[in-house]
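Participant: Got a predicted model here, sequence first, then my questions.
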Amino acid sequence: MSGQPPASSDDLDLASLREPHGLFDLIEVVGHGTYGQVYKGRNRQNGKLVAIKVMAVSRDDEEEIKLEINVLKKFSNHRNIATYYGAFVRKMPAGKDDHLWLVMEFCGAGSITDLVKSAKGQSLKEEWIAYLCREILRGLKHLHDNKVIHRDIKGQNVLLTDDAEVKLVDFGVSAQLDKTVGRRNTFIGTPYWMSPEVIVCEENADATYDNRSDLWSLGITAIEMAEGRPPLCELHPMRALFLIPRNPPPKLHSRKWSSRFQSFVEQSLIKNYRQRPFTDALLTHPFIKNMPSSSSSSSSEYSAGSTTDSRLLLLPEPLYRLSRRRNRRLSSLSNISKRPRLPRRLLQQLAPRSQIELRPPPPPSTSASSQVQTPSAAQAASSAPSEAVQGIPAGDDVPQIRKYRKRFSSEIHCAAMWGVNLLIGTDTGLNLLDRHGQGKVYQLVSRRKFLQIFVLERQNIVVTLSGNKNRLRVYYLSWLMAKFLKSEPTPETKALRQGWVNVGDLRGVVSFKVVRYERIKFLVIALKDSIELYAWAPKPNNQFMAFKSFTGLPYTPITVDLTFENDTKMKVLYGSNCGFHAIDLDSNAYLDVFVPSSVDPGDVKPHAIVILPDSQGRHLLLLYNNEGVYYDTNGRRLKDVVVHWAEPPSSVAYISTGQFMGWGNKAIEIRAVDTGQLDGVFMHRREQKLKFLCEKSDKVFFTSAKSGNGSQVYFMTLSKCNW
């Protein structure tokens, strides 16, 4: 292979890629990459299993996505890199990011992390670790020889095929060394596996590192294989970032490991990266060099003619048996029905199951309104325990609704994801729920009521509707992080002074909505007598600035949104206690989109405005009171279908699986957004008021209303390819 550096990512035009429709089937979510979810899929043409990484292609992430594709295209012909099959783009409606499908080799035996968790005592044998480290090093040597740093080596990013080959995956954060004269000064990776020199780049813009940062991550991965988890993983990741550059290098705790293994870990984890050995040197370390080899492994490039048996000769016998056992299991799974089913994967560190259970939906019908089923009818329909729900097996295959142990003494109003953790707004402050550990809660802002929040991580802010005067206040995430870590203020946090700024001089805000369109982030704000439209102004302003104002409205806005018709016309949409309305931004023309005749004026409760996918921003699902109707933005009815809930929901939300959910006192209903048909019902064993909080990927979070025992946070796991 040529040692030339990879071409610029600018050479790749994502818009020119083919549509994946009709080429592949998504089967189930099997993991999460840096910029998207990873699915087990099937090639329709030949029936073979593939891994499909689905990523939303935003302008902010486009360069990183192009880089991952380029790295795979150029370097995946190595036996220790997951083979690249192709890239495709699924076009999305105006105002939404297109989805890129990155199709790669399917590694059916799972990741090193999966292997460790399934091993006795969650610890691999030393000869297994030596084999896996050697294969990882060979993959890294191939990358480093071609001036590429992986930057996210960890157990989850090292996969095993059914033939026990070791493959590096997830190049979404990789770096090209030639672009910065052999080093990088960007802060990226996974906290517990991250090298000290990479973390220092966040604190010191002049700091640099080279490809030996991957070898630190390998050393941490070796400890993960030996001890079941990486060092400091019991701490919050933000705290780990603070400690890794300050602590001495971690070591193996047990004395049972050989001196060769301990030496290998020590060499990999030399704190000063300039003194740390390069990949070539570690490949000659006695821990690696003394591993048995064969002719099949001598070639650095993947050979399609190499046999399964010759590859498996390199693998210790117990790991060979485990791979074979998984191979048989996966072979049986490949014959399952293609009907959609719910995922089994749930978060691990959670409290016991909540008092909620899944009930099957009613039989299919011709209209959404006739599909509504009362809770009592749903309970009767589920009397047979072996009955399946739309191809979903009863029992353990049904996803559970979970709740965190923490009980909040004050009412929970809102929440938003910040990384993998949850920001929660209550009557008394803003809190961080640590989803990495045991669900501990840390208060970040006290003595302030938070009614609505929205996180924009790339802008380093969280937008809040808070305070006694219902103001829009923006908090800086770096300031909140410093408060959480209780660390010394950095120059950045010192410059922020109080750590927040108000958006304009707006008071009495009813609600807001952040809407992304291409490179612009709009903030639509409902006030008691007007609607304000702000837009994010990047450097040097770094703030939301006034864009347009709409006053003299005939009805008070309650919920707001923004749509982009055919990429040319912008309209503000809002719901009031009389119906749903639109304002054309160009002409300021006002229009009643839908005013229900069956509800007295003033009695409409608008739940949500859903802009339907694949409609060029023109088709809407309007949800209010106990119903939902389909209209376009000009007030024309699209369908005769009327969605009827089994009971008036207290909260409604459109989620990224292409469904909308309604939370009632007796049940949670899930419906298809394009038809309104009922997909599933989650019955409560006792009546309780629940409210939607937020969602991200396949996780939906909601809360219970405050009672004598306080309020709690629940979540459920869905999948975009299911239902």
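Facilitator: Nice, thanks for sending it over.

Participant: Every contact and neighbour count from this point should use C-alpha atoms.
Facilitator: Fine.

Participant: gap between residue 81 and residue 281?
Facilitator: Separation of residue 81 from residue 281 (CA to CA, to the nearest Å) stands at 21 Å.

Participant: Among the two, which residue is more densely surrounded?
Facilitator: The residue with more neighbours, out of residue 81 and residue 281, is residue 81; 28 against 10, by other CA atoms under 10 Å.

Participant: ranges for the helices of the chain?
Facilitator: In the chain, helices defined by DSSP state H lie at 62-75, 112-118, 126-145, 196-203, 213-227, 237-243, 259-268, 279-283, 286-289, 308-312, 317-333, 375-381, 477-485, 491-496, listed in chain order.

Participant: Below is an additional structure, to be compared with the one above:
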Amino acid sequence: MSQPEEIKKRKPKARPVSCVSIPPRAFPLPIPLPVPLPPPPSSSASASSSSSLPLSSSPLSSLSLSAIANDNNTPRHSDLVRLHFLGSGASGNVYLVRHIPSSQLFALKTLPLSLQDDATRHNIHREIQILRQAHHPHVVRCHGLYEINGETQILLEFMDGGSLSSKILNESQIALVFRQVLLGLEYLHKRRIVHRDLKPANLLINSLDQVKIADFGVSRILSRTMDPCNSSVGTIAYMSPERIDTDRSQGVYDGYAGDVWGVGVSALEMFMGRYPLLPLGKSPDFGTLIWAICGDESPLRFIPQGTTPQFRSFLEACLQRDATRRPPVSHLLSHRFVAPR
């Protein structure tokens, strides 16, 4: 990929990202449908075998989630008080809670046990393993887990700015946001963790403009670099073409490159203020989304006129239809659009 031209010195920092608002979306995105996934090629992520973090092989019926998640620093559940409701998702609700002894605020994610089949419980187990093993300033921290009152409750770092799904950002803000996202992804990829559902709703921000990657319910820890990512998880609107069109990709799927595609779609969405791979006003039904992502026309046609060469170059790198042409996260960090000045 050719290097973009030099640009002028960055202007003074724009208003805090967390203060930017966006009008309500014109349409909801569809619920993802099952799409069979092929095995991946050799991963571009380079890490020694000693750094791999394999998932537990224990049967789910014998797992104690609290034993996996908790240690001597885990706050006692009796010391937590719920303050108010923050939001909900497909699997449960999230509440703001305060730890009484320290007055520290947390987010408490609750998932009813009555709704948990083996697959759901496995996803919870996976998310807890990832969050407890991940210690990075751009990955949301997990502080504990409780099974109480008919619920699985996950105690998470509270990000007071919410998600970036409700933000319209300028290029300077996008560069600041995605440098942090790429640093978090670099950390995860080096540990053979792919997110597989990277989108604005899973990128959280706080009042200090720190951005962190969240929601690892569909992530996978690869016990070896060659392990396949062969399940149809994630949100279809943010899936990479090779994950959907297995014929064109010849049965090849690289989870690391899939995360890079998610970076590109998310960055463009934050710039445009709407899902970017459909024309304005186009109904986001399943077939239309599949064609927009996998059809003959390049998704690069949706990049608005007037973007700087640096931003366009960054988006073009992330949104390559051919997964082998997408640079790894470590290379994107040196791209002039996000590189520090």
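Facilitator: Good, I have the coordinates. Bear in mind the structure is a predicted one, so any value in this text is a computation, not a measurement.

Participant: one step back: just say which of the helices of structure 1 is most tucked in.
Facilitator: Mean neighbour count (mean count of other CA atoms under 10 Å) peaks for helix 213-227 among those, with a mean of 25.

Participant: now it against helix 126-145, angle please.
Facilitator: 170 degrees (axes from the mean of the first three to the mean of the last three CA atoms, to 10 degrees).

Participant: Residue 263 of structure 2 matches what in structure 1?
Facilitator: Alignment note (TM-score structural alignment): residue 263 of structure 2 maps to residue 218 of structure 1.

Participant: Just to check, its match is in contact with residue 134?
Facilitator: No: the pair residue 218 of structure 1 / residue 134 is not scored as a contact, 10.3 Å apart, by CA atoms under 8 Å.

Participant: Out of the helices of structure 1, flag the one nearest residue 98 of structure 1.
Facilitator: Closest to residue 98 of structure 1 of these is helix 62-75 (CA to CA; 10.7 Å).

Participant: wait, what's in contact with residue 97 of structure 2?
Facilitator: With contacts defined as CA atoms under 8 Å, 6 or more residues apart in numbering, residue 97 of structure 2 is in contact with 80, 81, 82, 83, 84, 105, 106, 107, 108.

Participant: okay, the residues you listed in a markdown table with distance to residue 227 of structure 2 and neighbour count next?
Facilitator: As requested, those are arranged in a markdown table below (distance: CA to CA, whole Å; neighbours: other CA atoms under 10 Å):
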| residue | distance to residue 227 of structure 2 | neighbour count |
| --- | --- | --- |
| 80 | 40 | 20 |
| 81 | 42 | 14 |
| 82 | 41 | 14 |
| 83 | 42 | 11 |
| 84 | 41 | 10 |
| 105 | 38 | 20 |
| 106 | 34 | 22 |
| 107 | 33 | 23 |
| 108 | 32 | 27 |
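
Participant: Now the two most distant members of those.
Facilitator: Maximum distance among the contacts of residue 97 of structure 2 (CA to CA): 12.4 Å, for 80 and 84.

Participant: Quick check: closest non-adjacent residue to residue 335 of structure 2.
Facilitator: In space, and not counting its chain neighbours, residue 335 of structure 2 is closest to residue 314: 7.1 Å by CA to CA, 6 or more residues apart in numbering.

Participant: Show me what the one you found lines up with in structure 1.
Facilitator: Residue pairing (TM-score structural alignment): residue 314 of structure 2 is matched to residue 264 of structure 1.

Participant: if I look at that match, how far off is residue 245 of structure 1?
Facilitator: Taking CA to CA, one finds residue 264 of structure 1 at 20 Å from residue 245 of structure 1.

Participant: What's residue 93 of structure 2 aligned with over in structure 1?
Facilitator: By TM-score structural alignment, residue 93 of structure 2 lines up with residue 37 in structure 1.

Participant: swap in residue 210 of structure 2?
Facilitator: Using TM-score structural alignment, the partner of residue 210 of structure 2 in structure 1 is residue 165.

Participant: contacting residues for that match?
Facilitator: Listed by CA under 8 Å, 6+ apart, the contact set of residue 165 of structure 1 reads 79, 80, 311, 312.

Participant: ok, now with 10 Å
Facilitator: Residues in contact with residue 165 of structure 1 (CA atoms under 10 Å, 6 or more residues apart in numbering) are 79-82, 107, 109, 132, 135, 159, 308, 311-312, 314-315, 323.
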